[in-house]
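Colleague: The following comprises the amino acid sequence and a computationally predicted model.
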Amino acid sequence: MPEYIFSSQEKETEYKRLCLIQDSFDEKSKTHLKKAGLKANMDVLEVGLGAGSLASWLSEEVTDIGFVLGVDLNTEYVLDTKNYEVFEGNILDLETSKKFDLIHVRYVLIHNTSSKQILQRLHSLLKPEGILLIEEPDFTLAKWIDAKDLDGCKRVNSALCKMFESKGLKPYYGSVSHLSLEEVGFEIKDNKSYLHLCSGGEDVANLMYLSTKALQESYIQTGACSLEDIQAYLHACEDTESLGVYYATIAITARKSEILFDNKKDIELNPETNLLEDGVYQAREDDEIFACYDLMRVLRKNINADYFVAQIKEQMKEGYELFYLIKNNTVSCLAGCKVSNNLAWGKHLYILDLVSDTKERSLGYGKEILDYLKQRAKAQGCDEVHLDSGVQRFEAHKFYLREDFKIASHHFSYKIEI
């Protein structure tokens, strides 16, 4: 595990930085915790105490009949621990028979190459159906809008990301953390993302000022920026006329599942060989459709196995088509789409569902089925291919942009109350 990047920070400066994190994000964290079900009498674990403000608040919320344990590598910045217990050390070294109703982690996993092992440990520390709330950043989403030296500020953003990568860490961890959660046995219940857009002098800008000041040598060592770039960035953090997205935070609420997530499902379509050659197939029969259920549920978590086939067949009456990609006799990727015609886009193929096995992403399977759909659209005389993607699915957005899709519009929805 690499050394914590702020471990050599002067104590007074580090305490100020931790207090800025509290001032900037505590209220949002409290909202997420309440939505996750926080209540009196709960046993709660806070991983990454910082200066201790959230642990103190949690102890008040669970009252005297609840229990709060705070964990941090360094607890010297925690000033008030009278209402909760503290463990100083790595969460992987925590020895306890205690099980928790709720665990909260903020800005911890991005600093750990052992993040998956930590998630496995947290899974084991939760009671059945227990809840984990993580809040982790994605620094690759930083974007400067107005600053006196835009290019210099951008180079510092690049250096920040390269510094993480040089330590074997992912600067975009927040945006892909849901994959690790699902892999170790969590069911995602809520996923929110926030871009921290602010002017110089605001809390997040002040936080990034202190962080950049502390890490400037590490940034320069990456070769991605110079001392002059650092100075330009620090000036922008203080300049009230500057404006930028400093990074994004992704907050995910997940529930413990006792069954490890596994989307693989053998296909039994050929009774003679029980094998299918690798390639894209169209699901038409009931058994083919149902073979896609497990993987579809990764994307559409509200679907029910008892009604899945009937729902798909009802959609097929309106032109819906379901395709699946076989790799090693397994459904590894699937896509649902339909051909439509309207004034805005003319004849087009609209992709309603597109998902690949979480364990097999980055193997090109999404691209393979997407290329198939593009060819199919062309063969059917379509002018364009369209799709929507949730605002929080940053990795999916990067994939679509790589595949030459353009961000053409905003999608709005209105829920009709019955």
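Modeller: In hand now; what should we look at?
Colleague: okay, CA-based contacts and neighbour counts for the rest of this
Modeller: Will do.
Colleague: Using the three-state scheme, assign the spatially most central residue of the chain.
Modeller: Centrality entry for the chain: nearest residue to the mean C-alpha point is S175, 3.3 Å, by C-alpha atoms, centre = their mean. For S175, the reduced secondary structure class is helix; criterion used: DSSP: H, G, I helix; E, B strand; the rest coil.
Colleague: Would you mind measuring from it to I188?
Modeller: In this structure, S175 and I188 are separated by 13 Å, where distance is defined by C-alpha to C-alpha, to the nearest Å.
Colleague: this is the comparison structure:
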Amino acid sequence: MEHNESGGTGCPAGQTYLLDNAGKEASARFAALAAIFDPGTIRHLEERGLTSGWHCLEVGGGGGSIAAWLAARVGSTGRVLVTDIDPRFLESLQVTNLEVRRHNIVNDALPEAAFDLVHSRLVLLHLPERERALARMVAALKPGGWLVDEEFDSSIDLVSSANPGEVYSKTYVAMARTMDSRGVDRRFGRRLFGRLRAHGFVDVAAEGRTFMWHSGSPGVSLLRSNYEQLRSAMIDAGYITEREFNEDLAGLDDPGFMMPSPILWTVWGRRP
């Protein structure tokens, strides 16, 4: 594994990324994300024809599960560059055809027209400068190369329910308000199809995936880690009280708990 650093926080001056990799909850979050979403991500990457010898870019590698899979898939004749603003969870990927780079997708340069595949998951929605970041990802593709991006649409009805026990807790609503206040675009997944068309991509298509999260599932593990990491931000902003937070956290262990997940939109297209 090669290791290259090019600094940058990826956040506006004076702000920190809400779900910072330095948080003690990050490892649990990455494990849950991999359990929930990796099977679908891998299916979509395979369907794009990914094979040995490809050069791939993974933007915002997080816990590294997809970067490691890419490196194994492209083999010794392929290369994978995986970037993150905080690559602490990627540094253990001791793979000869994989380079880890500390990198700010908004401000730091990337090789242009260098990759057969560029992939990212749950990165752009967090960036106020998401259009600039997307343009950099587009420019990094070879002509004919595939972009596969996966982003949430969490702008769902937070009031009504279809099942007894199905709830959007006060803490979930507070988390949404906190993200809105930090410039997160919670509908960006739904916008992606149009954004790739606007960049002139061909063979653009999309799929939305959603799940019913219930007590004991990886989805509830993800909720728990996000709630705990955002606890101070939500309470300090006055979006929720400490008592309400503790009640909702305990409610995740209720055998009857259930809630639909946000929609994860996977959108793909080829650069002409």
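Modeller: Yes, it's here. Predicted model, so just to flag it, every value in this text is computed and none were measured.
Colleague: Let me know the TM-score between chain one and chain two.
Modeller: Overlay of the two chains. TM-score (TM-score structural alignment, normalised by the length of structure 2): 0.85; 253 aligned residues with a C-alpha RMSD of 2.1 Å.
Colleague: Trace the residue nearest to the centre of structure 1 over to structure 2, please.
Modeller: S175 of structure 1 maps onto R190 in structure 2 when the alignment is built from TM-score structural alignment.
Colleague: Setting the sequence-adjacent residues aside, check what's closest to that match.
Modeller: Ranked by C-alpha to C-alpha, 6 or more residues apart in numbering and with sequence neighbours excluded, the top spatial neighbour of R190 of structure 2 is D153, at 5.9 Å.
Colleague: okay, now that neighbour: neighbour count?
Modeller: 21 (other C-alpha atoms under 10 Å).
Colleague: That one contacts A176, doesn't it?
Modeller: No - here D153 of structure 2 lies out of contact with A176, judged by C-alpha atoms under 8 Å, at a distance of 11.5 Å.
Colleague: picking up where we left off before, which ones are touching the match of S175 of structure 1?
Modeller: Contacts of R190 of structure 2 were listed using C-alpha atoms under 8 Å, 6 or more residues apart in numbering, and they are F152, D153, W265.
Colleague: Look up how far T16 of structure 2 lies from it.
Modeller: Applying C-alpha to C-alpha, the value for R190 of structure 2 to T16 of structure 2 is 25 Å.
Colleague: show me what contacts W265 of structure 2?
Modeller: Going by C-alpha under 8 Å, 6+ apart, W265 of structure 2 touches E150, E151, F152, D153, G189, R190, A206, E207, G208, R209.
Colleague: and these, which of them are in helices?
Modeller: Among those, the residues falling in helices (DSSP state H) are G189, R190.
Colleague: Spell out for me the ChimeraX command that would select the buried members of the contacts of W265 of structure 2.
Modeller: Under the burial definition 16 or more other C-alpha atoms under 10 Å, those of the contacts of W265 of structure 2 that qualify are selected in ChimeraX by:
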select :150,151,152,153,189,190,206,208
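Colleague: from the contacts of W265 of structure 2, which single one is nearest P255 of structure 2?
Modeller: The nearest member of the contacts of W265 of structure 2 to P255 of structure 2, counting by C-alpha to C-alpha, is R209 at 23.9 Å.
Colleague: In structure 1, what residue corresponds to the closest one?
Modeller: Using TM-score structural alignment, the equivalent of R209 of structure 2 in structure 1 is Y194.
Colleague: One more: W146 of structure 2?
Modeller: Counting by TM-score structural alignment, W146 of structure 2 corresponds to I131 in structure 1.
Colleague: State the helix or strand in which its match lies.
Modeller: Assigned by DSSP states H and E, I131 of structure 1 belongs to strand 126-138.
Colleague: Tally up the residues packed near the aligned residue in structure 1 for V118 of structure 2, please.
Modeller: Taking TM-score structural alignment, V118 of structure 2 has I103 as its aligned residue in structure 1. With neighbours defined by other C-alpha under 10 Å, the count for I103 of structure 1 comes to 23.
Colleague: And I103 of structure 1, how close does it get to N112 of structure 1?
Modeller: Distance from I103 of structure 1 to N112 of structure 1, by C-alpha to C-alpha: 17 Å.
Colleague: picking that back up, of the contacts of R190 of structure 2, closest to T41 of structure 2?
Modeller: Using C-alpha to C-alpha as the measure, the one of the contacts of R190 of structure 2 that approaches T41 of structure 2 most closely is W265, at 10.5 Å.
Colleague: which residue packs closest to that closest one, ignoring adjacent ones?
Modeller: Nearest residue to W265 of structure 2, sequence neighbours excluded (C-alpha to C-alpha, 6+ apart): G208, at 4.3 Å.
Colleague: which residues touch that neighbour?
Modeller: Counting by C-alpha under 8 Å, 6+ apart, G208 of structure 2 makes contact with I263, L264, W265, T266.
Colleague: close enough to count as contact, the match of R209 of structure 2 and A248?
Modeller: Yes - in this structure, Y194 of structure 1 sits in contact with A248. The criterion is C-alpha under 8 Å, and the distance is 5.3 Å.
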